[in-house]
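>>> I would like to see how this sequence folds:
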Amino acid sequence: MVGIFGGDALRSLAAATPAEQVERIEAFATYEQGLIAHVQGLQTPVAEMKPAQHKPLRLKVNPYEGKEGENLHFWVREVALAMDAALISTKRLQVAFALSNIG
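All right, here's what the predicted structure looks like:
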């Protein structure tokens, strides 16, 4: 308590009459309730908050043409990363995306 209110405030409260103590505690409680109401007024109600919407990231994948030096494994991994970034979740769309990148 001393760390929160300070030693002088606690000594003053201890030296006060019981009626003064009640009055000070009630004044502090009123002040605290006012602060809480103010902070709650600043917060956006949950009903008004919009849900977070993930925006897909569009990545360009070079088409796989089977040329010398091209690695099919790396190309498949690159397509998979692009699908994850673009939030492509259904198998049908994943296949369509992969096929669209075959040269």
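
>>> make it CA atoms for all contacts and neighbour counts henceforth
OK.

>>> which helix or strand contains Trp75?
When secondary structure is defined by DSSP states H and E, Trp75 falls within helix 72-85.

>>> next one: that helix to chain centre, how far?
Taking Cα atoms, centre = their mean, to the nearest Å, one finds the center of helix 72-85 at 28 Å from the center of the full chain.

>>> before we go on, could you also do this sequence so I can check it against the first one:
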Amino acid sequence: MGSLLGEAAFAGFPNISAEQQKARVEPFDKYDSSLIAHGSAAAQEAARATMRAEAQSAAQASATNSASFAARPTTTKPVKMSVPTFDGKDSESLVFWVREIESALSAGQIYDALAQVAFALSNLGGRASARAWTMARETATPGYFTAWSFMEQELRSTFLLGNVGDGLHGRCPSGSGSDRALPTSAENF
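Have a look, this model is predicted:
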């Protein structure tokens, strides 16, 4: 305090009574305490303002990030899948066609039974065989194919077994007891 007020203010200070010293120092003490309190309050308010600004900035950043995520579509984009058509002429192609259909169904995440049937129907080809057969079944009994697994079984029983028999019959030597040659050919087939 002596440096602030000067040495003259405190020149006779040691010669006066304690009460007089207290009376002289008390206003300076109050002033000093109020400055400290004001500085402390200002520092606390500045700290609060900084924290509010940081919180607001973080909230805006979060809202911006949320908005950018929310702006993205939540639905998946349709995937174009190309599967060769099955025309019913070759039994081996049915096996591969079924495998490709199942692969496309899982890749396209097609889980609805009717959507699976519709996808499989859209990949049937040929006028006289597979497509005509399935359309005849659907026309005769609407909703005949209710699930892909049922449609697959029907296609296999109709086209796979018939074609295997045709293939065996074609491999039998002509004019040589085809009834006896058939089991042998079936084992070799």
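
>>> who's in contact with the helix holding Trp75 of structure 1?
With contacts defined as Cα atoms under 8 Å, 6 or more residues apart in numbering, helix 72-85 of structure 1 is touched by Pro56, Leu57, Arg58, Leu59, Lys60, Val61, Tyr64, Gly66, Ser89, Gln94, Phe97, Ala98.

>>> filter those down to the ones in helices?
When helices are assigned by DSSP state H, the members of the contacts of helix 72-85 of structure 1 inside them are Gln94, Phe97, Ala98.

>>> of those, buried ones?
By neighbour count, with 16 or more other Cα atoms under 10 Å, those hold Gln94, Phe97, Ala98 as buried.

>>> list the contacts of Leu161 of structure 2.
Residues Ser91 are the ones in contact with Leu161 of structure 2 under the rule Cα under 8 Å, 6+ apart.

>>> would you turn the contacts of helix 72-85 of structure 1 into JSON lines with distance to Asp8 of structure 1?
Listed next are the contacts of helix 72-85 of structure 1 as JSON lines, based on distance: Cα to Cα, whole Å:
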{"residue": "Pro56", "distance to Asp8 of structure 1": "59"}
{"residue": "Leu57", "distance to Asp8 of structure 1": "59"}
{"residue": "Arg58", "distance to Asp8 of structure 1": "63"}
{"residue": "Leu59", "distance to Asp8 of structure 1": "64"}
{"residue": "Lys60", "distance to Asp8 of structure 1": "68"}
{"residue": "Val61", "distance to Asp8 of structure 1": "70"}
{"residue": "Tyr64", "distance to Asp8 of structure 1": "77"}
{"residue": "Gly66", "distance to Asp8 of structure 1": "82"}
{"residue": "Ser89", "distance to Asp8 of structure 1": "64"}
{"residue": "Gln94", "distance to Asp8 of structure 1": "70"}
{"residue": "Phe97", "distance to Asp8 of structure 1": "72"}
{"residue": "Ala98", "distance to Asp8 of structure 1": "73"}
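
>>> right, I'll leave it there.
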